[in-house]
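1. Attaching a predicted model along with its sequence, questions to come.
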Amino acid sequence: MADGEFDYDLFVIGAGSGGVRASRVAAAYGAKVAVAEEYRVGGTCVIRGCVPKKMLVYGAHFAEDLEDAQAFGWTIDAPKFDWKVLRDNVLKDVDRLNDAYTTTLNNNKVEIILERATLTGPHEIALSGGRSVTAKHILIATGARPHVPECPGSELGITSNEAFHLDALPPRILIAGGGYIANEFAGIFNQFGSKVTIINRSDQLLRGYDEALRDRLLQISLIKGIDFRFNATFRGIEQTESGCLRVSMTNHEDIEVDCVLYATGRLPNTEGLGLDKAGVILGDHGEIVVDRFSKTSVDHIYAVGDVTGRVQLTPVAIREGHAFADTVFGGKPTAVDHDCIPSAVFSHPPLAAVGMTEGQARNAFGAVKVYEADFRPMKHVLAGRNERCLYKMVCDETSGRILGIHMIGPEAPEIMQAASVAVKAGLTKDDFDATVAIHPTMSEELVLLR
């Protein structure tokens, strides 16, 4: 036993980004650690989320790059795209990452248990193989899963989990949702040649992002040929004799497509874990309620990542997992600061943001000053592509402190990572103005805003 009373010092349920980090760091502090995973080591991001999706985004960008290359003197004869080649190469790299995460845990002497684990008491865990174990501390890191709307025939659709395994590209695809997953897959499938339609229950895309960026993405998406049906909810889905799907919805005519993809949010994976038997309190949406140190209503049980419903981002889960291990096993109480977290949408083009939107800043500070740059990148100018970037900086009018930066355009997420450091550090517009530009770049616009 770990300390003479329990089998383990720490038992982690879920080997995603947060669970793996917590396990590794706790073991480095000398704890005896086991982690249970019922699917594959690596979690949503690595296995069926942001990593393989970003690879598809890279693949999709070649569609326009090949077209634009002609203006730069390149002759591209009859380019052809093979979905299965990209799909299989992406899945092969997912296998590599799964092995890498497994190796990391093994090297840190973390025991990996490839079984489903459920709580049967405050310190007891039952494994699906029939064994029961005990642990002094328990960490829940089971993540979240795609939400599937309720309607007749909903089982005929797929989620982002299955999108990476399609046998062929659907000629026509209906994507439900207005968030980052919906817009990212819309850009991917559109560039691969599918006819894409997005339906959304409201009249807004990407709630939480600055309105100017949302409007710009909608304009560009429409020009690229993506259709939108707003204020629409599913009435039903039925399969036709030809094998296609006929979708009926509110406020719009029926549409016939070859695939329906749900991207309508994610739900915390808390069902069937036995949390009630351990006394763990859940929130209104099934999320685990935790304090600033990721502790649940039970002193020795913690939770990190998407299952807590705080911020559903992989880097946040990793930070929470590390902070948990520092707090419980490292003697260094650490709370993750969830304020001013940068984020990105890998749409086509991508957008990125950190801090307050203009609306949020006006509500909080009253007087704000907004600086914008609306321009066409050099590459687009030569290629004859009439697609414009928009950079926006929101500042406190009195102090000049930067409250938020918002960008849409090529490489916006790459640029935002550095810009977010400045916003987090509380720098001012004057600090940006005093910085010499790197010319010619898109990012120089951030220090030239007027």
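-> Nice, I can see it. Numbers count the residues shown, from 1 in each chain.
2. going forward, measure contacts between C-alpha atoms and count neighbours the same way
-> Noted.
3. State the number of residues packed around the spatially closest residue to Tyr209 that is not a sequence neighbour.
-> In space, Tyr209 comes closest to Thr357 once its chain neighbours are excluded; the distance is 6.7 Å by C-alpha to C-alpha, 6 or more residues apart in numbering. Taking other C-alpha atoms under 10 Å as the neighbour definition, Thr357 ends up with a count of 22.
4. Next up, a structure to set beside the first:
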Amino acid sequence: MTYDYDLLVIGAGSGGLAAAKRAASYGAQVAIIESEQVGGTCVVRGCVPKKLLVYASQFAHMYHYAEGYGWGAVQPSFNWNRLAEIVDQEVNRLSQLHEGFLDKAKVELIRGAAAFQDPHTVQVGDRTLTAERILIATGSEAILPDIPGIEHALTSREAFKLPRQPKHVAIIGGGYIGVEFAGVFNSLGSKVSEIVRGEKILRGFDEDIRDHVQGAMVDHGINLLTQTVVERMEQTEEGTTLFLKGDNAPETITVDAAVLVAIGRAPNTAGLQLDKAGVEMKDGAIVVDEWSQTSQSHIYAVGDVTDRVNLTPVAIDEGRAFADTVFGNQPRPVNHANIATAVFSQPEVATVGLSETDAIAEFGKADVKVYRARFKPMFHSLTGANERVLMKLIVERQSDRVLGAHMVGKDAAEIIQAVAIAINMGATKRDFDNTMALHPSTAEEFVTMR
């Protein structure tokens, strides 16, 4: 049978873009379908604009910290609309760059929403497209709870487009997105109430990390309402009123402009008509094997839509591995172990490998040794700020292998990236100890812990 394309990619986010360009470099005729801006969640409405907001919010502290180093006091002013404008400009610039990269790679960009008609056929508007192979890379979308008044809430998608800075923002959810936005709005001067169903934020992270960040957020003035749920929301003259249920929560709180829901994300498969393609699903995600192959041998899926490890670099590598395997005659699966990750909270979190809890579950408590360090970083010796760094290594006693590394503090993400190399190479605690420290630095603590 003759097809229109060797490969159709559905979704021009990180994974789809990586796969399309790599496949085209091997000589495949490729088209990529996208209904929104090219770049996907990370570039357009996720990690990139969010990190720019984090950078912007950190200047609020720097003006004060500078006084400890002899700089004169200043009264800075902040313009939310200006920040939103320049962040939007940067997002548009990056999106256009990605379009240019597709053009340079000779990948056809098709605008519109894709829907399967059969396993080899996709409908986009009034176009019917066929392909020998199809890759689904449609990412994920924010989950909204089923409560009365949820139509008054925002997700992270809309948070970047607020017409003005809220005086008081409520954030529902204690995952990394909620924690990051709480830090941003708090540092920019908004009052923040974060509502968390459980006892702690950042479920799934090491317990020491969770405790340390939660304590710091409270110290920074964030109103953290744990073991609390929102039962309903109503619009009032003052803004939006949230009706709460929890042992330590008030009956209501009212915010002037924004309720941000960040309780998690789900694979984005709406409208794809995967049943017509015969693609197997489980718990809302596309089921794939280690080669990102679905139940249909010619259809593949990468990134958040598979709900494996939902991180941008993982989606990129899955996309490239698919292209290398299928079109480049260089078969390789993706290694999903020991992936470094960061939370750009305030203070910042970075981690790689096993948490203490997971290490004990896998190896037994007797065979796990934990090294911890908590200290005031040198930078804050003159600022007067009560900031602390937490660093932690999880080690298997029998082999001396480092199983995990965790950090809370300034530049944690930059530091953990290098540590991840060592852990992926199987470094032992002795290897860490035998590495000469770089002094004075925070990072040296990873090679001097006793």
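-> Cool, got the structure. The structure presented is a predicted model; accordingly, all values stated were derived computationally and were not measured.
5. And the TM-score between these chains?
-> The TM-score (TM-score structural alignment, normalised by the length of structure 1) is 0.98; 444 aligned residues with a C-alpha RMSD of 0.8 Å.
6. one step back: what's the residue nearest to Tyr209 of structure 1 aligned with over in structure 2?
-> The pairwise alignment with structure 2 assigns Thr357 of structure 1 to Ser355, based on TM-score structural alignment.
7. Would you mind getting the average deviation of the longest helix anywhere in structure 2 from structure 1?
-> Identified as the longest helix of structure 2 according to DSSP state H is helix 80-104. Compared with structure 1 after fitting, helix 80-104 of structure 2 deviates on average by 0.6 Å (mean C-alpha distance after the TM-score superposition for structure 1).
8. so the helix or strand following that helix aligns onto which residues of structure 1?
-> Next helix or strand after helix 80-104 of structure 2 toward the C-terminus (DSSP states H and E): strand 108-111. Strand 108-111 of structure 2 corresponds to residues 111-114 in structure 1, going by TM-score structural alignment.
9. Give me the contact list for the matching stretch.
-> 33-40, 102, 105-106 (C-alpha atoms under 8 Å, 6 or more residues apart in numbering).
10. Which of these fall within helices?
-> Reading helices off the contacts of stretch 111-114 of structure 1 with DSSP H, I get 102, 105-106.
11. Could I have the buried ones of those residues as ChimeraX selection syntax?
-> A single ChimeraX command selects the buried members of those (16 or more other C-alpha atoms under 10 Å):
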select :102,105
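12. Adding distance to Ala412 of structure 1, write the ones in helices among the contacts of stretch 111-114 of structure 1 out as TSV.
-> As requested, those are exported to TSV (distance: C-alpha to C-alpha, whole Å):
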residue	distance to Ala412 of structure 1
Thr102	32
Leu105	34
Asn106	37
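13. Next up, identify which helix or strand Ile175 of structure 1 is on.
-> Short version, using DSSP H and E: Ile175 of structure 1 is in strand 172-176.
14. Revised request: answer the last question for Tyr65 of structure 2.
-> Going by DSSP H and E, Tyr65 of structure 2 is part of helix 47-67.
15. Figure out how far that helix is from the centre of its chain.
-> 18 Å (C-alpha atoms, centre = their mean, to the nearest Å).
16. who's in contact with it?
-> Contacts for helix 47-67 of structure 2 (C-alpha under 8 Å, 6+ apart): 41-43, 72-74, 76, 83, 87-88, 91, 160, 180, 183-185, 187-188, 344, 383-385.
17. re the thing from before, for the residue nearest to Tyr209 of structure 1, list the residues it contacts.
-> Counted by C-alpha under 8 Å, 6+ apart, Thr357 of structure 1 has contacts 208-211, 394, 404-406.
18. Ok, Val370 of structure 2 next?
-> Here Val370 of structure 2 is in contact with 356, 392-395 (C-alpha under 8 Å, 6+ apart).
19. Aligned to Arg21 of structure 1, what sits in structure 2?
-> Match for Arg21 of structure 1 (TM-score structural alignment): Ala18.
20. count of residues packed around its match?
-> Count around Ala18 of structure 2 with other C-alpha under 10 Å applied: 21.
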